[in-house]
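In: Let me see the structure of the following:
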Amino acid sequence: MPLHVPPAPAPALRSVLTALGSPTAVREARTPSLRAALGPATPELPLPVHVLDRVTPEGTAVTSLAGWRFLIRCGDRAVAAAETMLTPDGWAFSHFFEGPYIAATEQALRQAENMKGAYQPRLLSVPGLYMLTLWLHGDLTADGADGHPAATDLLVPLAPAPPGIAAHRPHRVAELLPLLTHRVTPAPLLSSPA
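Out: As a prediction, this is how the structure comes out:
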């Protein structure tokens, strides 16, 4: 089933296009694959990046929008990504980057397109675990910048995933969130014997 990619804010896309058109921005980027790319580079698949801030006692994930991520495609593959962020003046280009999450994001998106059901793809970052997931939101009409993971939404951990969590295995939020919460919650300090 096709994914319903939410539209990115126009200023976010413009800022990425401007950065791609700037020889200085591309040359100074820490992305050798983008600097060495042959042919035109185009931003595709804008995904809102949400950060898991906390989980309420009721088990609701509280997230905040951190930015929009665009995969940068040259030819038939993504070679890098561009991140944008919200500033007091609006959406602005932040940086280019590359690494394992580029290919993992593409793989998870292809996997999601073959699932039953329709989803709105987003990214959910779990900073306490150095983890990134493809968040498949069930409300196709939702604003990609808002909301929180519903219990029936799917999370697909991207590779590399933390130890004990299988990459590219879809989990319902209701199943994975308790595990993540347990992993991120610091263990209580034990008092020393008297």
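In: rest of the way, CA atoms for contacts and neighbours
Out: Noted.
In: so what's Gly99 up against?
Out: Listed by C-alpha atoms under 8 Å, 6 or more residues apart in numbering, the contact partners of Gly99 are Ala80.
In: Quick one: the strands in the protein, in order.
Out: For the chain, applying DSSP state E gives strands covering 41-55, 61-74, 77-87, 90-97, 120-126, 131-137, 154-157, 171-172.
In: Can you add mean neighbour count and distance to Arg35 and give these back as TSV?
Out: Output for these, formatted as TSV (neighbours: other C-alpha atoms under 10 Å; distance: least, C-alpha to C-alpha, whole Å):
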stretch	mean neighbour count	distance to Arg35
strand 41-55	20	10
strand 61-74	22	11
strand 77-87	20	10
strand 90-97	19	11
strand 120-126	23	25
strand 131-137	25	25
strand 154-157	26	29
strand 171-172	17	36
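In: closest one to Ile165 among those strands?
Out: Of all the strands of the chain, strand 154-157 sits nearest to Ile165, with 7.6 Å by C-alpha to C-alpha.
In: For Asp89, grab the count of nearby residues.
Out: 6 (other C-alpha atoms under 10 Å).
In: Oh, that last question was meant for Ala118, not what I typed.
Out: When neighbours are defined as other C-alpha under 10 Å, Ala118 has 18 of them.
In: to compare against the first, here's another:
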Amino acid sequence: MPLHVSQAPVPALHSVLAALGSPALRESSTPALRSVQGPLAAELPLPVHMLDVAAPTVGPAGTPRTRLAGWRFMIRGGDLSLAAADVLCTAGGWAFSHFFEGPYIASTERALRQAEDSGSPWQPRLLSVPELYMLTLWLHGDTAADPAEGSPDPADVLIPLAPAPPGIAAHRPHRVADLLPRLTVRLAPSPLLGSTA
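Out: Presented below is the predicted three-dimensional model:
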């Protein structure tokens, strides 16, 4: 398999497993998890990185700056992915944040299948651009890299997940060098209307 899925920090996994075993799970706002019969498993951990909008590029090559925000686990019941769980990095360590369901679950699985079908070795990560309400599967070419570190390389691939922002097609792979300039333009502050110099 060309995907080299990283191991999440043990405390991050433990926080999700504790939440799955909690009585509060049956009271969660995630219907798929409240109604499932049988055991649930936390699988396919993906590091979630955020694009740093305050300083979107560093260095002469225009390498985007990112920071690790947490880890996302797919929650499976039997053969189905029912939901996802987010774990955040806090001052006290890794802490369970919440369960959720919705279009990003199926979209993430579809993008991972696209990555597997590419035949290239990748380390899958998630790259979030909150200002655009955008989430992408980030396929990092250095499969031995620390999943908590680094920035997207121009040759890395981003697959926008659905729903994608207007003008950006979901599930169409883009090289970082091609997609990042489009995102940077959208993230640039717009001049004030009617202002005079």
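In: What would you report as the TM-score here?
Out: Remark: TM-score between the superposed chains equals 0.95 [TM-score structural alignment, normalised by the length of structure 1]; 193 aligned residues with a C-alpha RMSD of 1.5 Å.
In: Of all the strands of structure 1, which one comes closest to Leu34 of structure 1?
Out: Of all the strands of structure 1, strand 77-87 comes closest under C-alpha to C-alpha, at 6.1 Å.
In: counting contacts, what elements does that closest one pack onto?
Out: Helices and strands touching strand 77-87 of structure 1, by 3 or more C-alpha pairs under 8 Å, 6 or more residues apart in numbering; DSSP states H and E, are helix 10-20, helix 32-35, strand 61-74, strand 90-97, helix 100-113.
In: can you redo those as a markdown table with distance to Leu177 of structure 1?
Out: Below are those laid out as a markdown table (distance: least, C-alpha to C-alpha, whole Å):
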| stretch | distance to Leu177 of structure 1 |
| --- | --- |
| helix 10-20 | 30 |
| helix 32-35 | 35 |
| strand 61-74 | 8 |
| strand 90-97 | 28 |
| helix 100-113 | 19 |
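In: Would you mind telling me which of the ones you listed is nearest Asp139 of structure 1?
Out: Proximity to Asp139 of structure 1, assessed across these by C-alpha to C-alpha, is greatest for helix 100-113 (15.0 Å).
In: so how much does that closest one differ from structure 2 once superposed?
Out: Compared with structure 2 after the fit, helix 100-113 of structure 1 shows a mean deviation of 0.6 Å (mean C-alpha distance after the TM-score superposition for structure 1).
In: got the contact list for that helix?
Out: 1-3, 71, 78-81, 121, 134, 136, 156, 158-160, 168.
In: switch to 7 Å and redo it
Out: Met1, Pro2, Leu3, Ala78, Ala80, Ala81, Leu134, Val156, Leu158, Ala159, His168 (C-alpha atoms under 7 Å, 6 or more residues apart in numbering).
In: out of the helices and strands packed on strand 77-87 of structure 1, which comes closest to Arg54 of structure 1?
Out: strand 61-74 (5.3 Å).
In: who does that closest one touch, helix- and strand-wise?
Out: strand 41-55, strand 77-87 (3 or more C-alpha pairs under 7 Å, 6 or more residues apart in numbering; DSSP states H and E).
In: returning to what we had before: adding distance to Glu175 of structure 1 as columns, could you present the contacts of helix 100-113 of structure 1 in TSV?
Out: Compiled in TSV, these are given as follows (distance: C-alpha to C-alpha, whole Å):
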residue	distance to Glu175 of structure 1
Met1	23
Pro2	25
Leu3	22
Ala78	31
Ala80	31
Ala81	30
Leu134	15
Val156	12
Leu158	17
Ala159	19
His168	15
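In: Next, format the strands of structure 1 as CSV and append distance to Ala108 of structure 1.
Out: Shown next, in CSV, are the strands of structure 1 (distance: least, C-alpha to C-alpha, whole Å):
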stretch, distance to Ala108 of structure 1
strand 41-55, 13
strand 61-74, 13
strand 77-87, 13
strand 90-97, 18
strand 120-126, 10
strand 131-137, 7
strand 154-157, 7
strand 171-172, 13
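In: With respect to Ala187 of structure 1, which of those lies nearest?
Out: That would be strand 41-55 among the strands of structure 1, by C-alpha to C-alpha, at 16.1 Å.
In: quick check: angle from that closest one to strand 120-126?
Out: Between strand 41-55 of structure 1 and strand 120-126, the angle comes out at 60 degrees (axes from the mean of the first three to the mean of the last three C-alpha atoms, to 10 degrees).
In: which other helices and strands contact strand 41-55 of structure 1?
Out: strand 61-74, strand 120-126.
In: any chance of these in a markdown table, plus distance to Thr31 of structure 1?
Out: Output for those, formatted as a markdown table (distance: least, C-alpha to C-alpha, whole Å):
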| stretch | distance to Thr31 of structure 1 |
| --- | --- |
| strand 61-74 | 11 |
| strand 120-126 | 21 |
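In: one step back: quick one: the helices and strands packed on strand 61-74 of structure 1 as a markdown table, columns for distance to His182 of structure 1 too.
Out: Output for those, formatted as a markdown table (distance: least, C-alpha to C-alpha, whole Å):
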| stretch | distance to His182 of structure 1 |
| --- | --- |
| strand 41-55 | 10 |
| strand 77-87 | 29 |
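In: Of those strands, which is nearest Ala19 of structure 1?
Out: strand 77-87 (9.0 Å).
In: Which among the helices and strands packed on strand 41-55 of structure 1 is found nearest to Thr24 of structure 1?
Out: Nearest to Thr24 of structure 1, of those and by C-alpha to C-alpha, is strand 61-74 at 16.9 Å.
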